[in-house]
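Novice: missing the sequence, but the structure's below:
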């Protein structure tokens, strides 16, 4: 009876974690710009991984594997936000501002305008250039 309850509770945690990943994927697809996408992905990723690992711990019972899963959970809870911060900082350093366009066409148009603005003006002079 205990094993059945443990399997059910563990399965519920696994399903909840998978649902968070699905919600995060939908959020990444629907958000209009990079920083909103990063926000949606990081929240869903950290919560989804946490729920899945807790579900695996409950399902597996107490063993060496559970101890390893606890360490993995602690690692993911610390490193997920750090990786998200690094990604957002790299985007800011690359020149993307919050609210700026981030679809492929918009980024390509922005890059084309930027390159055209920095292109050297044609030289006027005698003879061949």
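Specialist: Done, it's in. Here the structure is a predicted model, which means the values were calculated and not measured.
Novice: from here on, just use CA atoms for contacts and neighbour counts.
Specialist: Fine.
Novice: look up the closest residue to residue 38, ignoring the ones flanking it.
Specialist: With sequence-adjacent residues excluded and distances taken as Cα to Cα, 6 or more residues apart in numbering, residue 38 is closest to residue 84, at 6.9 Å.
Novice: what residues of whichever strand or helix holds the one you found count as buried?
Specialist: Assigned by DSSP states H and E, residue 84 belongs to helix 64-93. Going by neighbour count (16 or more other Cα atoms under 10 Å), the buried part of helix 64-93 is 66, 69, 70, 73, 76, 77, 80, 81, 84, 88.
Novice: with stretch 5-13 instead?
Specialist: Burial within stretch 5-13, assessed by neighbour count using 16+ other Cα under 10 Å, is assigned to 6, 7, 9, 10, 11, 13.
Novice: alongside the first one, take a look at this:
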């Protein structure tokens, strides 16, 4: 029986590490997207994915590491809070920018719009 528990514990460690590594990959991809994407709205998309999916995967990895305890319940509640508020906040910021008059970049490359004097 103790061998089964040892294998189960090792499996949970592997799943935990995989979830956290995947979360870090999404956070890094979102950070690169925020730096490289051309306009505000595409950057908001990258930031929203990072906030939601990256943070949730890291939380899942932490929950698996914590086991069945009060700490895992607290982490799950924090994860639920992030899951509910992050997309809402991203939408609210993007909607506020749109209502303020910020237009999305509709061309593929920004230098093309500079060549024709900004007329599109």
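Specialist: That came in fine, so what should we check first? Just so you know, these numbers come straight off a predicted model, no measurement behind them.
Novice: follow-up on the earlier one: aligned partner of the residue nearest to residue 38 of structure 1 in structure 2?
Specialist: By TM-score structural alignment, residue 84 of structure 1 lines up with residue 90 in structure 2.
Novice: report the contact partners of its match.
Specialist: 44, 45, 47, 48 (Cα atoms under 8 Å, 6 or more residues apart in numbering).
Novice: mind telling me what the third one corresponds to in structure 1?
Specialist: Under the alignment defined by TM-score structural alignment, residue 47 of structure 2 corresponds to residue 41 in structure 1.
Novice: list the contacts of that match.
Specialist: Counted by Cα under 8 Å, 6+ apart, residue 41 of structure 1 has contacts 24, 25, 27, 28.
Novice: if we go to 10 Å?
Specialist: Residues near residue 41 of structure 1 by Cα atoms under 10 Å, 6 or more residues apart in numbering: 20, 21, 23, 24, 25, 26, 27, 28, 29, 35, 47, 84.
Novice: top of the contacts of residue 90 of structure 2 by neighbour count?
Specialist: Counting neighbours by other Cα atoms under 10 Å, residue 47 leads the contacts of residue 90 of structure 2 with 22 neighbours.
Novice: against residue 40 of structure 2, how distant is that residue?
Specialist: 10 Å (Cα to Cα, to the nearest Å).
Novice: alright, I will stop here.
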